[in-house]
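Peer 1: for reference, the sequence and a predicted model appear below.
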Amino acid sequence: MSDQLVVRPVVSRRDRRRFQRLPWAIYAAPGAQRDPHWAPPILASERELLGWPGLRGGRHPFYDDAEVITLLAERGGQVVGRLAVLINHVHNRKYNELLGFFGFFECVDNADVTRALFEAGAAWLRQRGMTAVRGPVNPSLNYTCGLLIHGFDRPPCFLMTYNPPYYAALLESCGFVKSQDLYAYEMDMKLLEALVERFKPAVLAALERTELVIRPMDPARHQHEIATYLDLYNRSLEGTWGFTPLQPREARHIAAELRRLIVPQFVIFAEVNGEPIGALLALLDYNQILRKLNGRLFPFGIVKLLMGRRRITAARAMAMTMVPGYQSSGLSLVLLDRMVWGGGGAEGAARWGIERYEFSWVLESNASSRGTLKRAGTKITSTYRIYDKAL
């Protein structure tokens, strides 16, 4: 069999399986020590995010207004690299750009393989009029994104990326340059308790003239509550670097995906005069269980995931959403307090035995949030990078 390097599109069900199984060859190769920090992706979810038909049929709603090609690199009959290249039309209309994106990148430590993959991807983008490419995004900034460049000594939290240290050098050898860094911050329970005790009275005093209500998610109204959260998410992130709003069908799809994973005590809303003005969503670090499931939730993995979540010791505060006018109010601290310790007859998340919270991710350009987290005494534990390249 020829050792010639070949890059070609994914066209068959077998190709799709080989595309998805490549990470096992990189992080858990037979005869080699498995990377203890790597958590296999949920294969069914990844298939949808790649634009392939999912378990429920049809494509992921992200692709209602996006295009994608998935590429395999092969040598000697073995898959040695993979890449997805995308055009997000929502982004390009919003920013008046001709920007392509890449994601789902995995590769052996070989610059030639990486170069061949990105040359094929760049050709596809140029044919469609794109003038630059950005990534990794899987498939956008609203999902997993960024290349890990610092923090290889610890496992990633749920829905955060992970990759070998050599990936940065591979991308940079192809001419990619830093566009923006994303940070993950960590806070243990003792620090959080001290922070709330110090600042909560001042925040509540400043808001005492308003009809402020802090409440947990109502599980009986799950669909409505998640829709409210996602609306706050879109409104609060408008104007943030690179942000594109979730489209209605996409938001509904995400709400359905989160139904089994969300614990109501970990979703807190703030309302003023009956109107939602902010929310906090934290997810348990399901990676602590997913590392043992080998990428498969069905038929028994989902049972293990749900039955084992009381043993999870960390949570990820994914998004602290505040609409304009309240983003510097300090309300985020009040939401954290209610989530962790409860109140108003509601059980707090502290009873789940969570030992630490990760706040991720936070944009390098988000000086306000970064300053708040720094003053709070949190520390950066991981750094992820978004790269750009002109075509």
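Peer 2: That came in fine, so what should we check first?
Peer 1: going forward, measure contacts and count neighbours with C-alpha atoms only.
Peer 2: OK.
Peer 1: show me where the stretch 1-150 of the chain has its strands.
Peer 2: For the stretch 1-150 of the chain, the strands defined by DSSP state E, counting those that start in this stretch cover 5-9, 66-75, 78-88, 99-107, 132-135, 137-138, 144-145, 147-150.
Peer 1: A further structure is provided below for comparison with the first:
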Amino acid sequence: MTIIVEKVDVLNNKQHKKRFIDLPFTLYKEDKNWVPLLKMESNKMFSAKHPFYQTADVSFWIAIKDGVDVGRIMAIVNKNYLEFHQDETGHYGFFEAIDDSEVFNSLFKASSEWLKSQGLSKMQGPFNPSTNYESGNLVRGNNERPVLMMPYNPSFYEKHIEALGFSKVKDLLAYHIDSQFQMPEIITKIADRAESKNKITYRTISKKNWAQEAELMFEIYNDAWEKNWGFIPMTREEFMAMAMDLKTVADEKLILFSLVDGVAAGFIVALPDFNQVLHKIPNGKLLPTGIFKVINAKKYMTGVRVITMGVKKEFRKLGLETILYHRCHENIKSYKQYKDIEMSWILEDNLNMNKPLIRMGAKPYRTYRIFEKDL
């Protein structure tokens, strides 16, 4: 049968938005590893009011086969990316499809032609919708459920995307380690020495002052990650929106600031794995029964994800990264309920991040790939 690709106005048309959000629920109905996002969160992401769209132009398509929606894609012109990197790369994201090469071809053809019409010469992804959110196509570890804010897809995606001429541009790694691991003595010594030598202290975050704490994280964030591959500066509005979303799942003891002479220099964020709760809400709706899973969330969560850690440039080489790892781990260990820690994602060639994790005994157990193709 012929594949029909329909351009849809997800940000402004309620019916189109519903189809775009509902499609994965149909595709993954029998997949025990897929974790649905709450539909109320998807509705916020696909609202024209979301601050991401203040600095990006996007287009959406849905593929239809035999009268049924069987795939979707979003094409992205990220103005912050283009200004910061000074190149002509467009992005794609929120891609889902059945195991059908024609569906893949039709969706990528429509989105790549649109990006080309915007004056771009490369297509890169997946990003949902940028490196500041879910990123990468899962190419290793498809047999397990993903943790909080990490994407999932079937293994057949890789072959179809490569068949369209896309190739790897970068791999993102996820590390796993048992929460009760013994921190190597060399790391604890480095942390202790750095603390005493440089008047370094640390403190946990305060939910009572969340807005002010988020402002502090925002100040550190754009400074700390500026030189990383694929970095895209976040606007204050975008960062604050994300911070407010994270507040509901945040544990004060698992988000720490490091301070040098009383000045905030770096932070680390670990979050309870709320995906273990979301997995128990297969329809993505809080009502009528999903709300009770959320209320009893602590009962289901046995894992933690370290989602980010960064230090301002002027405070590099003081051992702050080691201190943050060490102190955060101590706090995670104090909870008997947390058995597993995932640290993700880490650029495959970021040796400053990979080496300490390997030294701790962490194992890279999932790989998320960023693909690229010349237009």
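Peer 2: That came in fine, so what should we check first? These numbers come from a predicted model, not from an experiment.
Peer 1: got a TM-score for the pair?
Peer 2: Superposed pair, TM-score by TM-score structural alignment, normalised by the length of structure 2: 0.93. Supporting alignment: 371 aligned residues with a C-alpha RMSD of 1.8 Å.
Peer 1: how about residue 200 of structure 1, what's its match in structure 2?
Peer 2: Alignment note: residue 200 of structure 1 maps to residue 188 in structure 2; criterion TM-score structural alignment.
Peer 1: OK, contacts around the residue nearest to its match when sequence neighbours are not counted?
Peer 2: With sequence-adjacent residues excluded and distances taken as C-alpha to C-alpha, 6 or more residues apart in numbering, residue 188 of structure 2 is closest to residue 326, at 6.8 Å. The contact partners of residue 326 of structure 2, taken as C-alpha atoms under 8 Å, 6 or more residues apart in numbering, are 183, 187, 188, 191.
Peer 1: tell me where structure 2 has helices.
Peer 2: With helices called from DSSP state H, structure 2 shows them at 14-27, 39-45, 79-85, 101-117, 156-163, 185-198, 210-224, 236-247, 275-278, 290-295, 297-300, 320-333, 351-360.
Peer 1: any idea which of these is most buried?
Peer 2: helix 275-278 (a mean of 22; mean count of other C-alpha atoms under 10 Å).
Peer 1: against structure 1, where does it fall?
Peer 2: Going by TM-score structural alignment: helix 275-278 of structure 2 matches residues 287-290.
Peer 1: average gap between that stretch and structure 2?
Peer 2: Its aligned residues in structure 2 lie a mean 0.6 Å from stretch 287-290 of structure 1 after superposition (mean C-alpha distance after the TM-score superposition for structure 1).
Peer 1: now do the same contact list for the residue nearest the centre of structure 2.
Peer 2: Among the residues of structure 2, residue 134 comes closest to the average C-alpha position under C-alpha atoms, centre = their mean, at 2.9 Å. Taking C-alpha under 8 Å, 6+ apart, we find residue 134 of structure 2 in contact with 127, 128, 149, 150, 151.
Peer 1: lining up those with structure 1, which overlap?
Peer 2: Contacts conserved in structure 1 for the contacts of residue 134 of structure 2, using both residues aligned by TM-score structural alignment, their matches' C-alpha atoms under 8 Å: 127, 128, 149, 150, 151.
Peer 1: will you turn those into TSV that also has distance to residue 210 of structure 2?
Peer 2: TSV is the format used below for those (distance: C-alpha to C-alpha, whole Å):
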residue	distance to residue 210 of structure 2
127	27
128	25
149	20
150	24
151	27
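Peer 1: and residue 257 of structure 1, which of the strands of the stretch 1-150 of structure 1 is closest to it?
Peer 2: strand 144-145 (14.6 Å; C-alpha to C-alpha).
Peer 1: in structure 2, what residues pair with the closest one?
Peer 2: Counting by TM-score structural alignment, strand 144-145 of structure 1 corresponds to residues 134-135.
Peer 1: before we move on, back to that, who wins for proximity to residue 342 of structure 2 among the helices of structure 2?
Peer 2: Of the helices of structure 2, nearest to residue 342 of structure 2 by C-alpha to C-alpha is helix 351-360, at 10.7 Å.
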